[in-house]
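Asks: When you get a sec, could you give me coordinates for this:
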Amino acid sequence: MSALKSIKSLVPLLDRVLVQRVKAEAKTASGIFLPETAVKELNEAQVLAVGPGAVDREGKRIVPGVKAGDKVLIPQYGGTPIKVAEEEFHLFRDSEILAKINE
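Replies: Have a look, this model is predicted:
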């Protein structure tokens, strides 16, 4: 089994979406640093790559609802975790993405 050297070499298939969770702030507004155990994982993620979309029964491509660069809301659990070096990424199906965050 070969390890990925770079996350850029991973191309999602069909309706899969590759995301990386946004890291929660480890510092409070008043400047106090929190220990890693006290920082909760956020359900917010950055979309890094998107597959071309699933195919319906007639053979037509269903375009995913998100694109690379979007900020999205993902479920607390689920997805397929992928670890590259010390960083963790997740693959979700387009239908599992809860919402797109417009800023």
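Asks: going forward, measure contacts between C-alpha atoms and count neighbours the same way
Replies: Will do.
Asks: Could you find the closest non-adjacent residue to the spatially most central residue of the chain?
Replies: Taking Cα atoms, centre = their mean, the centroid of the chain lies closest to Val19, which sits 1.7 Å from it. Nearest non-adjacent residue to Val19, counting by Cα to Cα, 6 or more residues apart in numbering: Val47, 4.5 Å away.
Asks: Please generate a structure for the following sequence too, so the two can be compared:
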Amino acid sequence: MAAIQLSASTISAKKLPSFEGLRPSAMTMASPLRPGSLPLRSFRGFVVKAATTVTPKYTTLKPLGDRVLVKIKTSEEKTVGGILLPTSAQSKPQGGEVVAVGEGRTIGANKVEVDLKTGIQVVYSKYAGTELEFNGSNHLILKEDDIVGILETDHDVKDLKPLNDRVLIRVAEAEQKTAGGLLLTDATKEKPSIGTVIAVGPGPLDEEGKRKPLSVSAGNTVLYSKYAGNDFKGGDGSDYIALRAADVMAVLS
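Replies: Alright, predicted model coming up:
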């Protein structure tokens, strides 16, 4: 059988059908789908909510490792004087009830259990964790280290029991007057970064899973980082802040 070899010079363009009506923009090349290969515009109808919804068919949720599941406290809808607050003015809750805890974590050769029990009221870092809707209520799943402390009595922040390396400080009152004697308005009063330590946590865990004591203790007057920690208003009208011991810069005497 004779073989026929064709070259570009042997093919006459006039013998081929005309493709003048086909524009390049009318053609799309299909490519195999690979994970992560779809362009972002393909997901215009896909919306990720800030709070993950757990479907009703799941009736239990077991946190893993050193994570904790907290049922979020409902936002205050009224002021102390009974004035109804709009949604935009309602402060985001920073507390709730522990409803489930993980089995703990391993540090070195030691297994460290989560030092929290279900049913207790806790305060947590403002921006920590992942919100989710579970059994019809809003919950937060977060790490144990994001729990600031435990509210043991009266649910007042002055009774907060700090955890790990956290420190509870009663903030000093802002100066009412300038050095020259001028009266300051609330808007011009500078937020103080000095206060008295009310309570301290047991300290962070070292590489062997043992607690390291903190360098400050209750009763110390301290200078702390201005933008650190969680601010609270106590039932006695005083301002409090809970922060990490590393954010305490100096002890004053």
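Asks: To which residue of structure 2 is the residue nearest to the centre of structure 1 aligned?
Replies: Mapped onto structure 2 by TM-score structural alignment, Val19 of structure 1 lines up with Ile169.
Asks: any idea which element its match lies in?
Replies: Assigned by DSSP states H and E, Ile169 of structure 2 belongs to strand 166-171.
Asks: Counting by contacts, list what that strand packs against.
Replies: On a contact count with 3 or more Cα pairs under 8 Å, 6 or more residues apart in numbering; DSSP states H and E, strand 166-171 of structure 2 meets strand 194-200, strand 239-244.
Asks: which one of these lies closest to Leu142 of structure 2?
Replies: Across these, Leu142 of structure 2 has its closest neighbour in strand 239-244 (17.3 Å, Cα to Cα).
Asks: so how much does the closest one differ from structure 1 once superposed?
Replies: Here the mean offset of strand 239-244 of structure 2 against structure 1 after fitting is 1.3 Å, by mean Cα distance after the TM-score superposition for structure 1.
Asks: For the stretch 51-200 of structure 2, just list every one of the strands.
Replies: Taking DSSP state E, counting those that start in this stretch, the strands of the stretch 51-200 of structure 2 run over residues 52-53, 67-72, 95-101, 105-107, 110-112, 121-124, 130-134, 137-143, 147-151, 160-162, 166-171, 194-200.
Asks: once the structures are aligned, where does the fourth one end up in structure 1?
Replies: Yep, that's strand 105-107 of structure 2 we're talking about. Using TM-score structural alignment, strand 105-107 of structure 2 finds no match anywhere in structure 1.
Asks: show me what contacts the equivalent of Ala68 of structure 1 over in structure 2?
Replies: In structure 2, the residue paired with Ala68 of structure 1 according to TM-score structural alignment is Ala218. Going by Cα atoms under 8 Å, 6 or more residues apart in numbering, Ala218 of structure 2 touches 196-200.
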